Each structure stands twice: as structure tokens, then as C-alpha cells.
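[1] kindly return the folded structure for what I paste below:
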Amino acid sequence: MDELIRTIVEPLVDFPEDIKVTQEENERGFTYILSVNKKDMGKVIGKKGRIAGAIRTIVHAAGRAHQQEIQLTIQE
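    Modelled structure (predicted):
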């Protein structure tokens, strides 16, 4: 799943080497935490959070395809 997140985010950012994806397990499933360079944060979030919402939707749908509950958190 982290490769999927990286594949989606890399073309959006100017500093792809700063992309970090970590995984945490919780009672509902998994939470992936995406961290990018501070200068790229606006590009990943998008206007009114639309890009972030789209990324979360794709990740959630991919998790459902594998019968997993997946959430994505974007962290500075």
C-alpha cells in the first residue's frame, strides 16, 4: 500500500526524496501516515483539500479490495 501512496504522490511534489510513508496498526485496520517536504504540503493537500481527499479515496478503495480498513493521514 505504501508503494501505491508513493506512486500517487511522487508526480505532485518537487522533493520526492522527502516522501515518507509509515504504517500503524489499530483496532479498525491500518493507518498510513504520509509525510512530505514542507514546501510540497500545499500541492499534496490541494485547493480545499481536494487532492488529499482524492488520495484518501483511492487508498481506502484499494484497502477495501483487500478486505482491509485503511486510513491515510497527511502529516507535516
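[2] please make it C-alpha for all contacts and neighbour counts, starting now.
    OK.
[3] what about the helices in this protein?
    Using DSSP state H, the helices found in the chain span residues 2-9, 41-45, 50-65.
[4] nearest to residue 27, of those helices?
    With Cα to Cα as the measure, helix 50-65 is the member of the helices of the chain nearest residue 27 (15.1 Å).
[5] what angle do that closest one and helix 2-9 make?
    For helix 50-65 against helix 2-9, the angle by axes from the mean of the first three to the mean of the last three Cα atoms, to 10 degrees is 150 degrees.
[6] run this one through as well so I can compare:
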Amino acid sequence: MKELVESIAKALVDHPDDVVVSESDNGKAITLKLEVHPDDMGKVIGKQGRIAKAIRAVLNAAGTHQNKRVQLEIG
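    Coordinates of the predicted model:
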């Protein structure tokens, strides 16, 4: 999951070296925290949160295959 978020975020931003994803797994749920360069925050969130919502949809689909709930925090 971590690699999936990294590859999506690096494709969207101007500063791909500043993309950092941390993952915590508590058994039934996975929490991913995405950190990007401050100038790229808008590119990852998108207008009215559309990009962030699309990334979350992809993660939820991937999590379904592993029977886990996935939560993405951007900050």
C-alpha cells in the first residue's frame, strides 16, 4: 500500500523527492500518512478534494483484496 501511494503522489507533484509515506497497521486497518512539499499540497488534494478522494478510492479497492480498511491522511 505504501508503495502505491508513493508512486501516485510522485507522479502528481513537482518535488517528488519530498514525498514521504508512513504506514501503520493494527491488524484490521491500515493508516497511511502522506507528506509532500508545501507547494505541492494543492496538487495532491485537488480542487474540492477530488484528487485525494480518487486516491482514497484506489486504496479502498486495494484494501478490499486484503480484507483491510485503509485510511489516508494528507498533511
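[7] list the TM-score for the superposed pair.
    The TM-score (TM-score structural alignment, normalised by the length of the second structure) is 0.92; 75 aligned residues with a Cα RMSD of 1.3 Å.
[8] hmm, back to that, please identify the deepest-packed of the helices of the first structure.
    Each of those was scored by mean neighbour count; the highest is helix 41-45, a mean of 18, by mean count of other Cα atoms under 10 Å.
[9] ok, back up a step: looking at the helices of the first structure, which is closest to residue 33 of the first structure?
    helix 2-9 (9.4 Å).
[10] who's in contact with that closest one?
    19, 21, 22, 32, 44, 55, 59 (Cα atoms under 8 Å, 6 or more residues apart in numbering).
[11] stretch 65-74 of the first structure too?
    The contact list for stretch 65-74 of the first structure (Cα under 8 Å, 6+ apart) reads 28-35, 52, 56, 59-60, 63-64.
[12] and the two most separated of the residues you listed?
    Using Cα to Cα, these span at most 23.0 Å, a distance reached by 35 and 64.
[13] how about stretch 6-19 of the second structure: buried residues?
    Neighbour-count burial for stretch 6-19 of the second structure, counted by 16 or more other Cα atoms under 10 Å, picks out 6, 9, 10, 13, 16, 19.
[14] now those as CSV including distance to residue 72 of the second structure?
    Converted to CSV, the buried residues of stretch 6-19 of the second structure look like this (distance: Cα to Cα, whole Å):
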residue, distance to residue 72 of the second structure
6, 12
9, 12
10, 16
13, 17
16, 18
19, 14
